[in-house]
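1. Pasted the sequence and its predicted model underneath.
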Amino acid sequence: MRVAAMVLTLALCGCQDSRFFRTARGFINKPIETGETKEASIAAAARVDQMGRQILSANIFCGIDTGFQTIGNEDPVLFHRGQQSVFISDALVDKCKTDEELAAVLCSELGKMVAEKRNATKMGYADPIMAITLTNSGEAGGITGDQFRLAELAAIEKRTPKKVVDRVLAETTDPRRIAIEMLKTTGIDEGVYPKAEQLLRGSNKNRDIIHQLNGGGSKPEWSN
């Protein structure tokens, strides 16, 4: 009986392994659908690289060191992948009639990257004095009777009120404010930024190229 059970178990495992490897081969051998692209303009790529390096060299304390990639696409496209790369289509580069406009467009995306990084860092901050509830303190509602600790909390609140802290954190993680500050630090008048916002209003309508280059997963195919 034990021999028969072992044989049946091995047979079932073999079937499962067979199904697993067939599924794995399906994923490995599945063709990747890619959109049609053309070679990016060398002139546009050189222009983006030069301006991008100029912005980053003027904003060395922004905390990012990214690369700039120009893609050949007829639609205006601008997005970033993590903290590693900023992608911009040569069609959008051509829409920027001056280097100031191109700088403002690039800063708009760099501002998003800096904001994302600052938000991620902010999530790791700990309360300088954690609120610890003592359930057996003998006080009403379990409130601690440590008057020294209450005095410390009151001093912190007086020195840096929570509303002020929240407002400062909101300002330092506002992508638009960051982009304008980066633009000014580069030595470009912030008055050009609204022009960049106007150029970007019709951008990123073609999501296929973004999903292709941004590593987005394909839609799952469910079996019955």
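-> Happy to help now that I have it. Numbers count the residues shown, from 1 in each chain.

2. use CA for all of it now, contacts and neighbours both
-> Will do.

3. which stretches of the chain form helices?
-> 2-28, 42-58, 90-95, 99-122, 147-159, 162-172, 175-185, 193-200, 207-213 (DSSP state H).

4. could those helices be laid out in a markdown table, adding mean neighbour count and distance to His80?
-> Below are the helices of the chain laid out as a markdown table (neighbours: other CA atoms under 10 Å; distance: least, CA to CA, whole Å):
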| stretch | mean neighbour count | distance to His80 |
| --- | --- | --- |
| helix 2-28 | 11 | 27 |
| helix 42-58 | 17 | 13 |
| helix 90-95 | 20 | 15 |
| helix 99-122 | 21 | 7 |
| helix 147-159 | 12 | 38 |
| helix 162-172 | 12 | 20 |
| helix 175-185 | 21 | 13 |
| helix 193-200 | 16 | 14 |
| helix 207-213 | 15 | 9 |
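
5. The ones you listed: which one's closest to Gln69?
-> helix 42-58 (7.2 Å; CA to CA).

6. Show me what the closest one is packed against.
-> strand 67-71, helix 90-95, helix 99-122, helix 175-185 (3 or more CA pairs under 8 Å, 6 or more residues apart in numbering; DSSP states H and E).

7. Which one of the ones you listed lies nearest to Gln198?
-> Across the helices and strands packed on helix 42-58, closest to Gln198 is helix 99-122 (CA to CA), at 9.8 Å.

8. wait, Lys112 sits on Pro175?
-> Yes: using CA atoms under 8 Å, Lys112 is in contact with Pro175, at 4.8 Å.

9. just to revisit the earlier point, would you turn the helices and strands packed on helix 42-58 into TSV with distance to Val168?
-> Formatted as TSV, these follow (distance: least, CA to CA, whole Å):
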stretch	distance to Val168
strand 67-71	29
helix 90-95	33
helix 99-122	12
helix 175-185	12
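
10. so which of these comes closest to Ala155?
-> Here helix 99-122 is closest among the helices and strands packed on helix 42-58 (CA to CA), at 22.5 Å.

11. how much does that closest one deviate in direction from helix 162-172?
-> Angle between the axes of helix 99-122 and helix 162-172 is 140 degrees (criterion: axes from the mean of the first three to the mean of the last three CA atoms, to 10 degrees).

12. put this beside the first:
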Amino acid sequence: YPEGFAWQVNMDRKFLRQCEALKEFHQFLIQETETGNISRQEAVSMIPPLCLDVQPHHKVLDMCAAPGSKTAQLIEMLHSDDSIVIPSGVVVANDSDNKRCYLMVHQVKRLESPCFTVINHDATLLPNMVTSAAQPKEILKYDRVLADVPCSGDGTMRKNPDCWFKWNPIGACHLHNLQARILRRGLEVLEVGGRLVYSTCSLNPIEDEAVLAEVLTETAGGCCLLFKEVVSLSR
């Protein structure tokens, strides 16, 4: 992780809570998390934001943001330059679930950043936002877009054994269209020369390579420059 700002504890949450010898360490983690000094998340989930290479001046969109661990990471990257008190960039975090948006606010407000806002929309129909009320209105385009889309989660079978019993080939097929629509909308709001990262927790090609192939085929020629910076990640 850049500048060594990540630490990994090789023990599960249940053991950490129950081990008497680690009681003080557990309390330390809780207190530092509540004050915003520490954000606890899985190491693999930290990869997509790193691929975006967010800079303090970037306008960043997190399309499916809840519960907000990646969003918090994006905000930290926005504030990475200590010489800039308030960055000119902004992070816009969206989620279609209203309750999860409130959870995300609770997660991210610990960072006390003024460069952050939460919106509640269907990512496939994300409305255009304008930069000012002046005429003619200028549509907001984002320098960085994270599309961490809903997925079957079959790539998490090692930590979630129940996936072995619930998995079926139809699940990915049902999600494919939704994932492609989210990716299309992400590209529509992406600034020319910007970067979009598409990521899932699935290993199924129907949810990964097939989604990219479909959208690439549909936009052949007209959007080829946008796709130059598209990164696909299957976690």
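-> Yes, it's here. Model, not experiment: these values are computed from the prediction.

13. Any idea what the TM-score comes out to?
-> The TM-score (TM-score structural alignment, normalised by the length of the first structure) is 0.26; 105 aligned residues with a CA RMSD of 6.1 Å.

14. Need the helices of the first structure in TSV (columns: distance to Phe79 of the first structure).
-> Listed next are the helices of the first structure as TSV, based on distance: least, CA to CA, whole Å:
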stretch	distance to Phe79 of the first structure
helix 2-28	28
helix 42-58	14
helix 90-95	12
helix 99-122	7
helix 147-159	40
helix 162-172	21
helix 175-185	14
helix 193-200	11
helix 207-213	7
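
15. Can you say which of those helices is nearest to Thr70 of the first structure?
-> Per CA to CA, nearest to Thr70 of the first structure of the helices of the first structure: helix 42-58, 5.3 Å.

16. The second structure: helices as residue ranges?
-> Counting by DSSP H, the helices of the second structure are 13-18, 23-34, 47-52, 69-78, 98-108, 162-166, 169-188, 209-218, 224-227.

17. Buried deepest among these, which one?
-> When you average the neighbours per residue for each of those (mean count of other CA atoms under 10 Å), helix 69-78 leads with a mean of 22.

18. same for that one, what does it pack against?
-> By 3+ CA pairs under 8 Å, 6+ apart, helix 69-78 of the second structure packs against helix 47-52, strand 90-94, helix 98-108.

19. Of all the ones you listed, which one comes closest to Asp162 of the second structure?
-> helix 98-108 (23.2 Å).

20. Let me know the angle separating that closest one from helix 23-34.
-> 110 degrees.

21. helices or strands next to helix 98-108 of the second structure in the packing?
-> Looks like helix 98-108 of the second structure contacts helix 69-78, strand 116-119 (3+ CA pairs under 8 Å, 6+ apart).

22. As JSON lines, the ones you listed with distance to Val197 of the second structure would be great.
-> Listed next are those as JSON lines, based on distance: least, CA to CA, whole Å:
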{"stretch": "helix 69-78", "distance to Val197 of the second structure": "12"}
{"stretch": "strand 116-119", "distance to Val197 of the second structure": "19"}
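
23. Tyr198 of the second structure is nearest to which of the ones you listed?
-> Closest among those, using CA to CA: helix 69-78, at 13.1 Å.

24. quick one, the closest one and strand 90-94 angle?
-> Going by the same axes, to 10 degrees, helix 69-78 of the second structure makes 170 degrees with strand 90-94.

25. Thought Met104 was touching Ala72 of the second structure, still the case?
-> No: Ala72 of the second structure is beyond contact range of Met104, at 9.2 Å (criterion: CA under 8 Å).

26. Of the helices of the second structure, which is nearest Val145 of the second structure?
-> Nearest of these (CA to CA): helix 169-188, 6.6 Å.

27. could you say what helices and strands that closest one packs with?
-> Partner elements for helix 169-188 of the second structure (3+ CA pairs under 8 Å, 6+ apart): strand 142-148, strand 190-200, helix 209-218.

28. which helices and strands does the shortest one pack with?
-> To tie it back to what came earlier, the one meant is strand 142-148 of the second structure. The contact analysis (3+ CA pairs under 8 Å, 6+ apart) places strand 142-148 of the second structure against helix 47-52, strand 59-62, helix 169-188, strand 190-200.

29. Now distance to Thr217 of the second structure too, for those, in JSON lines please.
-> Listed next are those as JSON lines, based on distance: least, CA to CA, whole Å:
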{"stretch": "helix 47-52", "distance to Thr217 of the second structure": "24"}
{"stretch": "strand 59-62", "distance to Thr217 of the second structure": "24"}
{"stretch": "helix 169-188", "distance to Thr217 of the second structure": "12"}
{"stretch": "strand 190-200", "distance to Thr217 of the second structure": "16"}
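
30. Nearest to Thr33 of the second structure, out of those?
-> Between these, helix 47-52 lies closest to Thr33 of the second structure; by CA to CA that is 19.6 Å.
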